[in-house]
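S.K.: pasting a predicted model and its sequence here:
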Amino acid sequence: MQPDTTMPQPHAERPFYRHLYFQVLVAIVAGALLGHFWPLVGEAMKPLGDGFIKLVKMIITPVIFLTIVTGIAGMTSLRGVGSVVGKAFAYFLFFSTLALVVGLIMANLVRPGAGMNVDPATLDASKVATYTEKAHESTLTGFVMDIIPDTMTSAFVDGNILQVLFVAILFGVSLIMIGEKARPVITLFESAGAAVFRVVDILMKAAPIGAFGAFAFTIGKYGIASIINLALLVGTFYLTAFLFVVVILGAVCRANGFSIFRLMAYLKAELLLVLGTSSSESALPSLMEKMEQAGCKRSVVGLVVPTGYSFNLDGTNIYMTLAALFIAQATNIDLTLQQQILLLLVAMLSSKGAAGVTGAGFITLAATLSVVPSVPVAGMAIILGVDRFMSECRSLTNFIGNAVATIVVSRWEGALDTEKLHAALGGEPIDAARPITTLNAAPAGLNLGEASAD
């Protein structure tokens, strides 16, 4: 008897070795082994990591522009745009400030720099001169002026996320104001967006190569042994970031009807990619795509994710206050409560606008210490050797924080398909054609908190 070929056949599950997360994990392990046993060869792998990050950054600009423009145009009302932006910034301000406070508290509790007795006069300030020069350029006024591009096209040439965001919002708002006449342009942009995301899928196939090269370089150049002397600082930072994600962000997730652990499992390929490349930007296009697949409305994703990459940097904020107090403790500088509060306030300003790229946290720390004379900027030389290892944790925490923010703001806006969300986080197939069911319209008797319980 011949099988009935007219009936849809079940989709065969791909073998585990064909999944991106497995390939990236293997690449990270291979890169670590190469960098450890053959450090010079590991350092030579740097172009592989740099090349992959350049490929991703190449596609970020069109992804952000097309997603935001089509998303805003689909709102049909300027009030909707203002609502999303207002709620997103309220979320960012609260949790980024909370991250600074958490870093400050942990630094005072653990005191990782106490007992090092470093004489500030013996520190080589030239080692951090490059970072301090960039920090002096990062004034608040300069940051605000830098949001405005020289021309509408220069934003795309330079690849500045905030400039692209600015132009995209203006363009999307103009399409709303034009009305029905803008429909052909919106249709064109929607088709272009589908093509761009297909390019993202193609580029992601090179992720294992990029992760291998970046991790081999990190281990080969700095060596695992380099973190031993500053292990307490690195360990304190990782522990603080872990507690922030699991306890604080976990509570936020639970209050909004989903599990932080299931969210991280859903984003495991992206998290491994961020770990391997030490840059949250490498997974930005994929995060936007996955958030939309998980039921978040495109307009919310397009506004929250790119904005969060500059204004919602939980990992960077934890690092800044923790590292600043570590330097003070290591150089036997006893900061008063007033000085610590001043440090916190300065960090609140200097942390805004730091892009989620490798080294941004170190530059932002330099900007903060430049304004607070109590802690020597030259003290950053103490932690320069292990900053790369903390950069990975910063990027991971930033990435998770922005994923949580996207779902929460979508829920607040009533723009979250909870069936898609729970299907995605539960590993079930997603029906893209199903109409949106927001949290406000959830079936009676459904306990969303229990539905996502581990």
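M.R.: Happy to help now that I have it.
S.K.: only C-alpha atoms for contact and neighbour calcs from this point on.
M.R.: Fine.
S.K.: is T358 in a helix, a strand, or coil?
M.R.: At T358 the chain is in coil, as set by DSSP: H, G, I helix; E, B strand; the rest coil.
S.K.: skipping adjacent residues, who's closest to it in space?
M.R.: If the residues on either side of it in the chain are set aside, T358 comes closest to S279, at 5.4 Å by Cα to Cα, 6 or more residues apart in numbering.
S.K.: how far away is the one you found from V346?
M.R.: Using Cα to Cα, to the nearest Å, S279 is found at 25 Å from V346.
S.K.: what sits against Y222?
M.R.: By Cα atoms under 8 Å, 6 or more residues apart in numbering, the contact list for Y222 reads 385-386.
S.K.: okay, now the one to match up with it:
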Amino acid sequence: MAVATSAVTPAAPRPLWRHLYVQVIVAILLGVLVGHVWPETGVALKPLGDGFVKLVRMVIAPVIFLSLVTGIAGLGELGGVGRIAAKAFAWFLGFSTLALILGLIVANVVQPGAGLHIDPATLDGSKVADYAAKAHEATFSAFLLNIIATTLASPLAEGEILQVLLVAILFGVAMILVGEKAAPLLTVFESATAVVFRIVAMLMALAPIGAFGAMAFTIGQYGVGALASLAGLVATFYLTSLAFVLLVLGCAARLFGFSILRLIRYLKEELLLVLGTSSSEAALPRLIEKMERAGVAKPVVGLVVPTGYSFNLDGTNIYMTLAALFIAQACGIHLSLGQQLLLLGVAMLSSKGAAGVTGAGFITLAATLAIVPAVPIAGMALILGIDRFMSECRSLTNFIGNAVATIAVGRWEGALDRDKLDAALSGRVVD
């Protein structure tokens, strides 16, 4: 069936300084300057970054709930829900596995931890005790039980993402089963969605302030020296993530008919926001908006984006295998192929459900090492000082991976307007 060509008009020009991405770039650079020159002041600015992230997290649960419920209910039949979900999870599993394997291969080839000759007995495990304690609680049964909410309303109040997903799925499916009687409620939810996204737009005006505070704190607290002391690992992680995005995701994007570089340009404001705050959650509402604007059908966006934030963590997976093998190499611990494959399998399971917030990858790494005792959890102290820098790369990779997955599943499902996608990725406005 031929798709009608959308009317396209050029975007109205705006002064450069009014673009959000320009404001965020300036804020990040100022944050680096303040953190480096006046480190105590930089550390004191931490509440600016934390406050902005909390403001955005305040609306994350409603955004996910409303997007998922209206997306599922909008399909009108359960077969479509199951089909989109199956395709999404097939994508998540496949590319998460590729990310883990890539991290494993790079760690064995580059060996960033070789030659450090760290005696495990000299490591101060107290520095990572809190992470280890949280990891100990992260058993598989505890993970499953934590998905179940106390009440239908509690996930929205507490912001537990996996619980929000479960309640939203149940709500959306129930609305399909109820049928016409649920139509007025769907209208209410769609109106509420418009209001919530207007709130998001209001909060985004504060993004430069949040990015400034977060970056000033990071540089002031850890300093450039912390980054330089373990530059090999940081560089390896960033280059591996870049290769995954440009080569693995790039080839997948080309297969589904779009350019990864044009997609990155389309999402530049959101990516800079993620970079500034080290949190992919900060840009989640905007990603939902932009994917719909790029021609992906609302039901696909409503299903893929929220679930991807918990189950499609490509950057976190690369980080876990690289970091675990770095610790083993630094401590002179040889891992057999079988042990490395066990590590890969455990990492695949433990990464599911990790939120896209600062520190989640570190806790997930601790949970993985707790199940693979050959590598000491105390070795995480070696990378504690640079985890914040690596968190930014994790979040960026996760964010791009979810954007690619959303467009790909939309194309796979036949729910993608190619004219809108081409116009959006070309920087044009679609009426």
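M.R.: On my side now, so go ahead. Here the structure is a predicted model, which is why all the values come from computation and not from measurement.
S.K.: re the thing from before, since we're on the residue nearest to T358 of the first structure, how many residues are nearby?
M.R.: 25 (other Cα atoms under 10 Å).
S.K.: for G179 of the first structure, same thing?
M.R.: 11.
S.K.: so the residue nearest to it when sequence neighbours are not counted, which of the three states?
M.R.: Of all residues not flanking G179 of the first structure in the chain, T76 sits nearest, at 7.9 Å (Cα to Cα, 6+ apart). Following three-state DSSP, we place T76 of the first structure in the coil state.
S.K.: superpose on the second structure and give me the mean offset of the helix or strand in which L109 of the first structure is found.
M.R.: Following DSSP states H and E, one finds L109 of the first structure within helix 78-110. Here helix 78-110 of the first structure, set against the second structure after superposition, deviates by a mean of 0.5 Å using mean Cα distance after the TM-score superposition for the first structure.
S.K.: who does the following helix or strand past that helix touch, helix- and strand-wise?
M.R.: Downstream of helix 78-110 of the first structure, the first helix or strand assigned by DSSP H and E is helix 129-137. Contacts defined by 3 or more Cα pairs under 8 Å, 6 or more residues apart in numbering; DSSP states H and E place helix 129-137 of the first structure against helix 360-371.
S.K.: just how off-centre is the helix or strand just after the helix it packs on within its chain?
M.R.: Counting by DSSP H and E, the element after helix 360-371 of the first structure in chain order, helix or strand, is helix 380-383. On the basis of Cα atoms, centre = their mean, to the nearest Å, helix 380-383 of the first structure sits 24 Å off its chain's mean C-alpha point.
S.K.: could you tell me where helix 380-383 of the first structure falls in the second structure?
M.R.: With TM-score structural alignment applied, helix 380-383 of the first structure matches the range 380-383 in the second structure.
S.K.: list the buried ones in that stretch?
M.R.: 380-383 (16 or more other Cα atoms under 10 Å).
S.K.: repeat that for stretch 56-68 of the first structure.
M.R.: So stretch 56-68 of the first structure, judged by 16+ other Cα under 10 Å, has buried residues 56-57, 59-68.
S.K.: residues near P373 of the first structure, how many?
M.R.: So P373 of the first structure, with other Cα under 10 Å, has 11 neighbours.
S.K.: any idea whether the closest residue to F256 of the second structure other than its chain neighbours is helix, strand or coil?
M.R.: Closest residue to F256 of the second structure apart from its sequence neighbours, by Cα to Cα, 6+ apart: A408 at 6.0 Å. Following three-state DSSP, A408 of the second structure is assigned to helix.
S.K.: for M215 of the second structure, same thing?
M.R.: Assignment for M215 of the second structure (three-state DSSP): helix.
S.K.: neighbours around the residue nearest to it when sequence neighbours are not counted, how many?
M.R.: Distances taken as Cα to Cα, 6+ apart put G31 closest to M215 of the second structure, at 5.0 Å, once the chain neighbours are dropped. Residues near G31 of the second structure, counting by other Cα under 10 Å, number 27.
S.K.: so which residues of the second structure form strands?
M.R.: For the second structure, the strands defined by DSSP state E occupy 8-9, 429-430.
S.K.: which one of the ones you listed lies closest to V26 of the second structure?
M.R.: Of all those, strand 429-430 sits nearest to V26 of the second structure, with 25.8 Å by Cα to Cα.
S.K.: which stretch of the first structure lines up against the closest one?
M.R.: Going by TM-score structural alignment: strand 429-430 of the second structure matches residues 429-430.
S.K.: how far does the matching stretch sit from the chain's center?
M.R.: 25 Å.
S.K.: ok, now stretch 398-414 of the second structure?
M.R.: For stretch 398-414 of the second structure, the distance to the chain centre is 14 Å (Cα atoms, centre = their mean).
S.K.: that one maps to which residues in the first structure?
M.R.: Per TM-score structural alignment, the counterpart of stretch 398-414 of the second structure in the first structure is residues 398-414.
S.K.: count the neighbours of L384 of the second structure for me.
M.R.: 14.
S.K.: who's in contact with it?
M.R.: So L384 of the second structure contacts V128 (Cα under 8 Å, 6+ apart).
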